[in-house]
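Participant: Predicted coordinates and the sequence they were generated for:
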Amino acid sequence: CTRAETRRAVEAAAMAGKAWREMTPYERQVPLRKTADLIRQRVDEIALALTTEQGKPLAEARLEVLANATFFEWYAEEATRVYGEIVPSHFRNKRLFIFHQPIGVCAMISPWNFPLFLQGRKIAPALAAGNTCVCRPSTVTPLNLIKLFECMQDAGVPAGVANLVVGPASECMEEFYTNTAVRQISFSGSTEVGKEIMRRSSEQVKKIGIELGGHAPFIAFPDFGAEAAAKFAALSKFRNAGQSCISASRFYVQEAIYEDFCAAVVGEAKALVLGNGLDEGVTMGPVTEASHREKTLRMIQDAVDKGAKVLHGGRVPEDKPTGYYVEPTILTDV
């Protein structure tokens, strides 16, 4: 989509919002509940699209799809619980009320690693509360979002209430920043882009909701056990081929269990089945793009050049010369 097409989507959302916000929560929850039902009915179709374009194992893709159904179901019901409040007044002749109103048009930007999960978690509460939205997924993974929007359309979400634009980030974002009809920007992604959104949104004092990249340590203590800790470490690090904002980025292990932990986590890495996410039994797919693979290999080589030791992996698998595969890798002394 061009900037002009993004503007049309924003205008459609603003126009549709007039009627959508006037509906009762009980009326709005009907198409949202139907959306949840359709997502569950189409779980295999949507999961196939997600794995095909993103790479994660099909079992993980199905869980992501089903999570979206719970979002729509949960917020459809929560919409009926947006209660107001009566505040005690200092004056006998005054009553003070607090009541909640929709913000308006919300722009929603999601990354490629959990494209369905992160957009669904934005769309469902926004629509339930009476807002409308314009969503921009990553251009790497748009197909699964298209299928989500088909579910919403077939469920009876009115035209213009939820809009999808797929195009260059610069053009879409510039319209979101400058169009006064956009009242909130919700973003999941890098800290660098999040800072830019904060700067540009301040020009019109737009509301923002930003979920930025994580940098989490994993700390293992003896009282938990080396093997148990290793299982959690591997789950945290290798899920979605390590492409997760909540993936542990560094590991601190108490000396008493260090050797046992290293042996156990290497065992967990060896047990992973690396391959096409569509194949039966695969537990770790490729990274999403060639640039991600090259960056990963550069980071491994940089660590080795600076004294790190490779306990496992660290290369492109010899039996998988095509595709963006990297062996699950364990480094020590980083």
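Facilitator: All right, it came through fine.
Participant: switch to C-alpha atoms for all contacts and neighbour counts from now on
Facilitator: OK.
Participant: Assign Asn144 to helix, strand or coil.
Facilitator: Three-state assignment for Asn144 (DSSP: H, G, I helix; E, B strand; the rest coil): helix.
Participant: roughly how far apart are it and Thr52?
Facilitator: 10 Å (Cα to Cα, to the nearest Å).
Participant: Among these two, which residue is more densely surrounded?
Facilitator: Neighbours were counted for Asn144 and for Thr52 using other Cα atoms under 10 Å; Asn144 has more, 23 against 19.
Participant: structure B:
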Amino acid sequence: MTNDLQELLASVPTGLFINGEFVDAESGSTFEVINPSTGTALAQVAAASASDAQRGFDAVCQAQAEWAATPARERSEILHRTYEYLLEHEDELTLLQSAELGRALADSRAEVAYGAEFFRWFAEEAVRIRGDYRHAPGGDARLVTVRQPVGPCLAITPWNFPLAMGARKIAPALAAGCTIAIKPASKTPLTMLFLAQALREAGLPKGLLSVLPTADSANVSALLEDPRLRKFTFTGSTQVGQELAAQASKRSINTSLELGGNAPYVVFEDADIDAAAKAVAVAKMRGAGQVCIAANRFLVQESIKDEFVERVVKVIQEFTLGPGTAESSDYGPLSGKDQVDKVTELVDDALDHGAQRLLGDSLPEGLDNGGYYYPATVLTNVGEGARIHSEEIFGPVVVVDTFSDEGEALAKANDTQFGLAAYVFTQDMDRALRVAEGIEAGMVAVNKGGLSNAAAPFGGVKESGLGREGGFEGIDEYLETKFIALPL
């Protein structure tokens, strides 16, 4: 462990964040945070019990009324100061994320900018919440609507974007006048605790935010039974999200979900093949493929399949696999042994179904240090029935399939229960728009490998979720519309 990382870890809080303070769990319990690059412990973090979680939620409930009455400009200024704080501490946050997630430094640095941007965006949206005033068509009444905060919120976030996933829930909630309790993933709690520290430094009043890391997620999800909870927001696996949403629906809790993906990456024969191959660096290799919007199924028109595959292999071969905190690494390990096992199972099953492996037979030398590494892999000719066609890979694996025409491309792209993101490559803009409109996904990127932007709505259709985060739409998830009827 480098001296820089040791110094950073010594400064990062490891307690629960409740009522503006970092505190131990009542029982003194902790859990280990593991460095995926080495398989060794980075830190011991306080483990919230059900009692601790209730204490944290009590604090946000008690603070709700006063925060809802706080002028929007005051809320906005706190969020903007948080944005500035995060950018001022970009180097520390970059290193911290790469240490606890194993992600390459360049990808972590990009997330700092992305995550911070949610605080700037919603600082601006906080002062633009508006209602409406109009006359009834019959001329007998005035119709007034106002937007009000939905109330105390509960958020659960995943490990793969430990800053941004929290930022795009916390920022709009606070902007709207809501208080919020949040459970970060047990693999990556340190970044969220750093964010809590940033908000405190920016002047966030006590009680508005509780951060509740735990090794037992049931301790926090039990808060879905609390009658004061008015909003539940979750990012994570489809199965877990649906189970928790079903629990929330018993009490009609406002719910938004960002769940799994199975993104198609459609390349037509008239595409710029070089650009389509190079975009794989973002669409698949970012975060070692552990991204919910990562391209999962590469659908390439038959006439260009061989050329596309050859160029993709060359692009990926230029990537260096190594420890997340090493400057020389282009991509790092997976987040844990569980991820390695899952990706291995999917690839082995594909090989059993006749797949040809063009890249990824073995790890580079020197990566046998206990870290959770998986080599970048390219597969073609995967037979029907292979799990890799229908399951989210969450690893650096490119699976290439073919199609004959536009109709078949759309049919294959939509042959999934998921609908989060999609990618289309063609130089025919009429076709690009037709296919983008025809693909069943909440987001479509045309001739590019990335699409996330704090100013744009993020979310999916079908079993990829409910609601939208970011953009003008993002704050609506934390507001209720009230109608006031007045005589004319």
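Facilitator: Alright, I've got the coordinates. This structure is a prediction, so every number in the text was calculated from the model and none was measured.
Participant: Let me see the TM-score of these two.
Facilitator: Aligned and superposed, the two chains score 0.97 in TM-score terms (TM-score structural alignment, normalised by the length of structure 1); 333 aligned residues with a Cα RMSD of 1.2 Å.
Participant: Return the residue of structure 2 aligned against Pro125 of structure 1.
Facilitator: Counting by TM-score structural alignment, Pro125 of structure 1 corresponds to Pro172 in structure 2.
Participant: and what of Leu63 of structure 1?
Facilitator: Under TM-score structural alignment, Leu63 of structure 1 pairs with Ala110 in structure 2.
Participant: swap in Val310 of structure 1?
Facilitator: In structure 2, Val310 of structure 1 lands on Arg357 (TM-score structural alignment).
Participant: Please, which helix or strand holds that match?
Facilitator: Per DSSP states H and E, Arg357 of structure 2 falls inside strand 356-359.
Participant: Tell me the helices and strands packed up against that strand.
Facilitator: Helices and strands touching strand 356-359 of structure 2, by 3 or more Cα pairs under 8 Å, 6 or more residues apart in numbering; DSSP states H and E, are strand 377-380.
Participant: Packing partners of the very next helix or strand once past the strand it packs on?
Facilitator: Next in sequence after strand 377-380 of structure 2, counting helices and strands by DSSP H and E, comes strand 397-403. With contacts taken as 3+ Cα pairs under 8 Å, 6+ apart, strand 397-403 of structure 2 sits against strand 295-301, strand 377-380.
Participant: Measure how the helix or strand just after strand 397-403 of structure 2 sits relative to strand 397-403, angle-wise.
Facilitator: Sequence-wise, the next helix or strand downstream of strand 397-403 of structure 2 (DSSP H and E) is helix 406-413. When axes from the mean of the first three to the mean of the last three Cα atoms, to 10 degrees is applied, the directions of helix 406-413 of structure 2 and strand 397-403 differ by 140 degrees.
Participant: Which stretch of structure 1 lines up against helix 406-413 of structure 2?
Facilitator: Using TM-score structural alignment, none of the residues of structure 1 align to helix 406-413 of structure 2.
Participant: Pull out the buried residues from that helix.
Facilitator: The neighbour-count check on helix 406-413 of structure 2 (16 or more other Cα atoms under 10 Å) flags 409-410, 412-413 as buried.
Participant: sorry, back to before: just give the number of residues close to the match of Pro125 of structure 1.
Facilitator: Other residues near Pro172 of structure 2 number 28, with proximity taken as other Cα under 10 Å.
Participant: if I look at it, how far off is Leu257 of structure 2?
Facilitator: Pro172 of structure 2 sits 15 Å away from Leu257 of structure 2, going by Cα to Cα.
Participant: Likewise for Gln197 of structure 2?
Facilitator: Gln197 of structure 2 sits 26 Å away from Leu257 of structure 2, going by Cα to Cα.
Participant: Quick check: longest helix in structure 1 by residues?
Facilitator: Across structure 1, the helix with the greatest residue count (assigned by DSSP state H) is helix 58-78.
Participant: so how much does that one differ from structure 2 once superposed?
Facilitator: Averaged over the aligned pairs, helix 58-78 of structure 1 sits 1.3 Å from structure 2 after superposition, using mean Cα distance after the TM-score superposition for structure 1.
Participant: how far is that helix from where the chain is centred?
Facilitator: For helix 58-78 of structure 1, the separation from the chain centroid amounts to 12 Å (computed by Cα atoms, centre = their mean, to the nearest Å).
Participant: re earlier: export the buried residues of helix 406-413 of structure 2 to CSV and tack on distance to Phe483 of structure 2?
Facilitator: Shown next, in CSV, are these (distance: Cα to Cα, whole Å):
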residue, distance to Phe483 of structure 2
Ala409, 46
Leu410, 43
Lys412, 45
Ala413, 42
